[in-house]
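Visitor: sequence and predicted model, in that order:
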Amino acid sequence: MRTLLLGCFAGLATLAAPAAAQDQDGKVQIKVMGTAVLPDGKITDLNTDIVGLPAGTQTKANDNYVPTIAIEYFVTDNVSLETICCLTQHDVDAVSGLPGAELVSNAKLIPATVTAKYHFDLGGVKPYVGAGATYFLWISDKPGAATIPLGVTDTDLSDEFGLALQAGFDVPLSDNGFGLTFDAKRYFVDTTARWYAGDTLAIETEHKLDPWVLSAGVSYRF
């Protein structure tokens, strides 16, 4: 992750160097933010069930709060491309059928996202809207405590592509590039969850993730 982040910084800095002297606002903006990741996690389909889940079993993924970094390159004064870097962790718990049962534990997700944004200049406030693609990469997931007595030995959440919509605004604080930033994204992406007992697929479910990702922080444009 550190190598990837440094590579992103270096690449964008190289792109920005020839143009920065010609553009008072700068071509690159770095944002450091606190972010709330608020997923859904409900079951949309039950494909396999050899353990006999109670009828009406439904799930929810818990919220998480993490630091994030966004790197933005301005193609023109009004159009930019942005990518974010963060790692978020979630459990999946049953909310009906087996209320309170932990089904997935400590699932770690990298939501690799690139969006194209259009900025409006209203003077003291610069709102924007955007849209782009995302790839949800699960780098770790474990069976929840409630599944282990059923003989579950492994859990897998599928990596998936999806869509991200975005809106927010930047507030410049001075002429030296510093500012405040507020951002909201809505993701549209699903995952397939599989629980294994040894080599046997015991449960397979489809889940709607569709998280809201709400961020606020500071920015520096150069």
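Guide: That came through fine. Numbers count the residues shown, from 1 in each chain.
Visitor: from here on, contacts and neighbour counts on C-alpha atoms
Guide: Will do.
Visitor: these two touch, right, residue 126 and residue 169?
Guide: Yes. The pair residue 126 and residue 169 qualifies as a contact (CA atoms under 8 Å) at a distance of 5.3 Å.
Visitor: between the two, which one's more packed in?
Guide: Taking other CA atoms under 10 Å, residue 126 and residue 169 do not tie; residue 169 has more neighbours (19 against 16).
Visitor: ok, and here's another one to check against it:
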Amino acid sequence: MKKILLPFVLILLISFNLKAQEKLETNDSYTKFQVRLRAIAVVPNESASIDVIGGDATITNDYVPELDLTYFFTENIAAELILGTTQHDVKAVSTVVGDIPLGDVRLLPPTLTLQYHFLGEQIKPYVGAGINYTLFYDENSGPIADKVTYDNALGFAFQLGFDFKITDKWFFNVDAKYLLLNTDVTVDATSALGATVDADVDINPFIAGVGIGYKLF
């Protein structure tokens, strides 16, 4: 009887071991690509040093959609690229000649962050840091300046957020970023002031977003 049961027990043990290994391998698998669509608020924390006329700068907030793509190197380590564009009204304030509206400008700030994702069943927090390169385009100089030029700028980005699982594929996302962003601005005000004015402007926007995400493959 023992000789009959022993092979049967061995077969069961081997089968159980194979199933356990298969389950372990399945747990090690993870989605490498995911995409999110967010609604974001971009809130500049601006300040400026303005030559000749002195004063400071104000930059309006903007609210836009934003798309991001995330690639996971491991279950915890990922890289995220965000794409979106914003438009802001700009004004020089408290100068020796008063407040000067400087029209508006569009920003295209592709941002790449390296993230660490904490594992969880329902909620997965993450933190990240990376770089940002902001392109300024479609400048409108406003009613006083002849021309306003912004230098494209490289900056740093810091990030935190979390994903909330809805289904195996879909999730809800909350995200916050802070960008260290500085640009040199040249205001050609020859017609109105008889001078060209340079300014060193810190934009440093806080970006808050909520959205929906999908695990691709």
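Guide: Yep, it's here. Predicted model only: the values in this text are computed from it and were never measured.
Visitor: now the TM-score, please.
Guide: Here the TM-score of the superposed chains, computed with TM-score structural alignment, normalised by the length of the second structure as the reference length, equals 0.80; 188 aligned residues with a CA RMSD of 2.3 Å.
Visitor: what's downstream of the biggest strand by length in the second structure, the next helix or strand?
Guide: Taking residue count as the measure and DSSP state E as the definition, the longest strand of the second structure comes out as strand 123-140. Using DSSP states H and E, the helix or strand that follows strand 123-140 of the second structure towards the C-terminus is strand 147-150.
Visitor: average offset of that following strand relative to the first structure?
Guide: If you overlay the two and look at strand 147-150 of the second structure, the average distance to its match in the first structure is 0.7 Å (mean CA distance after the TM-score superposition for the first structure).
Visitor: in that strand, which residues are buried?
Guide: 147-150 (16 or more other CA atoms under 10 Å).
Visitor: got it, and stretch 136-154 of the first structure?
Guide: Going by neighbour count (16+ other CA under 10 Å), the buried part of stretch 136-154 of the first structure is 136-138, 141-144, 146-147, 152-154.
Visitor: end to end, how far does it reach?
Guide: Using CA to CA, to the nearest Å, one end of stretch 136-154 of the first structure lies 20 Å from the other.
Visitor: contacts for it?
Guide: Taking contacts as CA atoms under 8 Å, 6 or more residues apart in numbering, the residues outside stretch 136-154 of the first structure that touch it are 51, 91-92, 101-112, 155-162, 189, 195-198, 202.
Visitor: in ChimeraX, how would I select the buried members of those?
Guide: What follows is the ChimeraX syntax for the buried subset of the contacts of stretch 136-154 of the first structure, where burial is set by 16+ other CA under 10 Å:
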select :91,92,101,102,103,104,105,107,108,109,110,111,112,155,156,157,159,161,162,189,195,196,197,202
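Visitor: how close does the longest strand of the second structure sit to the first structure?
Guide: With the two structures superposed, strand 123-140 of the second structure lies on average 0.7 Å from its match in the first structure, counting by mean CA distance after the TM-score superposition for the first structure.
Visitor: now that strand: which residue numbers in the first structure?
Guide: Counting by TM-score structural alignment, strand 123-140 of the second structure falls onto residues 125-142 of the first structure.
Visitor: residue 106 of the first structure maps to what in the second structure?
Guide: With TM-score structural alignment as the criterion, residue 106 of the first structure matches residue 104.
Visitor: so where do the strands sit in the first structure?
Guide: With DSSP E as the definition, the first structure shows strands at residue ranges 28-38, 42-49, 58-61, 64-74, 79-85, 88-96, 102-119, 126-143, 154-157, 160-172, 178-188, 190-197, 200-208, 212-221.
Visitor: just send those strands back as JSON lines, with distance to residue 22 of the first structure too.
Guide: What follows is these, written out as JSON lines (distance: least, CA to CA, whole Å):
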{"stretch": "strand 28-38", "distance to residue 22 of the first structure": "13"}
{"stretch": "strand 42-49", "distance to residue 22 of the first structure": "50"}
{"stretch": "strand 58-61", "distance to residue 22 of the first structure": "47"}
{"stretch": "strand 64-74", "distance to residue 22 of the first structure": "13"}
{"stretch": "strand 79-85", "distance to residue 22 of the first structure": "17"}
{"stretch": "strand 88-96", "distance to residue 22 of the first structure": "38"}
{"stretch": "strand 102-119", "distance to residue 22 of the first structure": "20"}
{"stretch": "strand 126-143", "distance to residue 22 of the first structure": "21"}
{"stretch": "strand 154-157", "distance to residue 22 of the first structure": "47"}
{"stretch": "strand 160-172", "distance to residue 22 of the first structure": "19"}
{"stretch": "strand 178-188", "distance to residue 22 of the first structure": "19"}
{"stretch": "strand 190-197", "distance to residue 22 of the first structure": "43"}
{"stretch": "strand 200-208", "distance to residue 22 of the first structure": "46"}
{"stretch": "strand 212-221", "distance to residue 22 of the first structure": "14"}
